[in-house]
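Engineer: Here is a sequence together with a model predicted from it:
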Amino acid sequence: MTAGLVLVAAGRSTRMQELDKLLIPLCGRPAITWVLDALAATPGLAELVIVVNAENQEAIRTHVNEAHLSIPVTLCLGGETRAASVHAGVRHLSPTIEFVLIHDAARPLVTPALFTQAMQAATVYGAVLPVVPVHDTIKQVDPQGRVMATLPRHQLVAAQTPQCFRRDWLEAAYARVPLDSPEITDEAALLEKAGFPVQTIPGSPENFKLTTPVDLATAEAVLRLRQKGRQCSA
């Protein structure tokens, strides 16, 4: 397989006290550099496209240059929505790319193993996403906040990235489904809406998204545990 990755880094971090969460230090290093480390250790990637915004593109370019990745890297500006940003990144991939990985840069604790599992599963299923079980009880409510139903927890999972898709399926989905459709919250939803089957694979509880300041403290704790584990096994 020939796989390229679109790294989505164009968000505005509106819930992170106006700080760009991708540049906030985690254990002394900008959060995005932990993702770049994972990518550098992932075999089988042919190229990388990073979707940025006008404010963070130079800082991210600097971190990419310092990472000395062995694959070609392209930076492009994102759109008004996440879906539009991903679409922009996909358009910058080389025509030879057969499988497209999509990952949120705001998930800095991703591992090379998860990238590899997503790619391998995509060669079998065509469209895959990692998921984790939902542990809370989920309620469906109406606009006034009244409970309409308690959803069956054993049938619910939380979607993560990296998601991986056959390039031809993804392009066909873009042709069939408007990107401004409210149901398109991730590319798996885009493929679902276009009629393609999407297979789940096990994700990781550590692969959470940085959304609020509390998540930063949790991410640092996980990184410290990982570093301690490496020291113990050395």
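Structural biologist: That came through fine.
Engineer: drop to CA atoms for contacts and neighbour counts, all remaining ones
Structural biologist: OK.
Engineer: Can you get me a residue count around the nearest residue to residue 41 once chain neighbours are set aside?
Structural biologist: Nearest residue to residue 41 in three dimensions, chain neighbours excluded: residue 112, at 6.0 Å (Cα to Cα, 6 or more residues apart in numbering). Residue 112: 16 surrounding residues under other Cα atoms under 10 Å.
Engineer: give the contact list for residue 112.
Structural biologist: 38-39, 41-42 (Cα atoms under 8 Å, 6 or more residues apart in numbering).
Engineer: In three-state terms, label residue 109 for me.
Structural biologist: The three-state label given to residue 109 by DSSP: H, G, I helix; E, B strand; the rest coil is coil.
Engineer: State the distance from the closest residue in space to it that isn't next to it in sequence to residue 149.
Structural biologist: Spatially, and ignoring its direct neighbours in sequence, residue 109 is nearest to residue 207 (5.2 Å; Cα to Cα, 6+ apart). Distance, residue 207 to residue 149, by Cα to Cα, to the nearest Å: 29 Å.
Engineer: Compare the two and say which one has the larger neighbour count.
Structural biologist: Between residue 207 and residue 149, counting by other Cα under 10 Å, residue 207 is the more crowded of the two (21 against 11).
Engineer: next, the one to line up against it:
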Amino acid sequence: MAGLFSRLFHKKKPQEILCAAVVPAAGSFTRMAGRDKILSPLGEQPVLAHTLRALELCPYITEIVIVPRRELIVPIGQLCRDYGFQKITKVVPGGESRTHSVLNGVREVSGQAELIAIHDGARPLLSQEVLERAIARAAQCGAAAPAVPVKDTIKRARDGVVEATLNRSELFAIQTPQVFQGDLIRTALIKALEEGAELTDDCSAVERLGIGVALTQGDYRNLKITTPEDLAVAEALLGWEDEA
């Protein structure tokens, strides 16, 4: 553990940064009206193709491991061949939870890259700026994630009754990629699973170790597709970007 934490503050020059990417894509599609969100068309290509292309184009990323549901391994493998992605090294089955799935992918990373970026397969509009900022910051401090300020007023409620109005200036929506020093995220995920922690993102696993996660500038366009409405918004944003 001492070696792990001593490396968190070892700064890397940009040209020295090597980062693997793990793409969890094993989520259910219960809110997508029966459609699988990562293979749904967005523009003229599947959602996942957009996601993988953003990672493929990043000069810091050396390898990509995809973690889908078992029944999607073959079609996703075919998708990777059809679109000629060169950095895909493995497609491995997901587990019973997001944490299991991410750890499955992290364990398949070759070890050549010191950093691991975990990016949702259903976030197809990731920009190079958001991606590179998170990677560069993680290279400096060991753990980083993009975030955007929340736009709405957030209230905490119990049984349908408001208990408190939270200070919006202190609230952020966390996006992916969430980027970590490799040994750190492996240790954090294993510990979370051993202790039965229920996590909704990977930063939470690291936070449980008492390690802070640096926030970088995210982008409201970097949305996660969860519902048919999200897919419609992504379509509109994609068309808007093409016209810009």
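Structural biologist: In hand now; what should we look at? Remember, it's a predicted structure, so these values are computed and weren't measured experimentally.
Engineer: can you tell me which residue in structure 2 aligns to the residue nearest to residue 109 of structure 1?
Structural biologist: Matched to structure 2 by TM-score structural alignment, residue 207 of structure 1 sits across from residue 222.
Engineer: number of nearby residues for the spatially closest residue to residue 115 of structure 1 that is not a sequence neighbour?
Structural biologist: Among residues not flanking residue 115 of structure 1 along the chain, residue 162 sits closest, at 6.4 Å (Cα to Cα, 6+ apart). Neighbourhood size, residue 162 of structure 1 [other Cα under 10 Å]: 28.
Engineer: residues in contact with residue 162 of structure 1?
Structural biologist: 101-104, 114-115, 118, 129-130.
Engineer: What segments of structure 2 are helices?
Structural biologist: 2-6, 47-57, 73-82, 98-107, 128-141, 182-194, 203-207, 228-243 (DSSP state H).
Engineer: Same list (those helices) but as TSV, adding distance to residue 28 of structure 2.
Structural biologist: Below are those laid out as TSV (distance: least, Cα to Cα, whole Å):
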stretch	distance to residue 28 of structure 2
helix 2-6	34
helix 47-57	15
helix 73-82	15
helix 98-107	11
helix 128-141	25
helix 182-194	20
helix 203-207	21
helix 228-243	14
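Engineer: quick one, which of those helices is nearest to residue 217 of structure 2?
Structural biologist: With Cα to Cα as the criterion, residue 217 of structure 2 lies closest to helix 128-141 of those, at 6.7 Å.
Engineer: Over in structure 1, find the residue span the closest one aligns onto.
Structural biologist: Under TM-score structural alignment, the match for helix 128-141 of structure 2 is residues 112-125.
Engineer: how close does the matching stretch sit to structure 2?
Structural biologist: Averaged over the aligned pairs, stretch 112-125 of structure 1 sits 1.3 Å from structure 2 after superposition, using mean Cα distance after the TM-score superposition for structure 1.
Engineer: what distance separates that stretch from the centre of its chain?
Structural biologist: Computed by Cα atoms, centre = their mean, to the nearest Å, the separation of stretch 112-125 of structure 1 from the middle of its chain amounts to 14 Å.
Engineer: tell me which residues in it are buried?
Structural biologist: 112, 114-123 (16 or more other Cα atoms under 10 Å).
Engineer: What of stretch 38-48 of structure 1?
Structural biologist: Buried-residue list, stretch 38-48 of structure 1, by 16+ other Cα under 10 Å: 38-40, 45-48.
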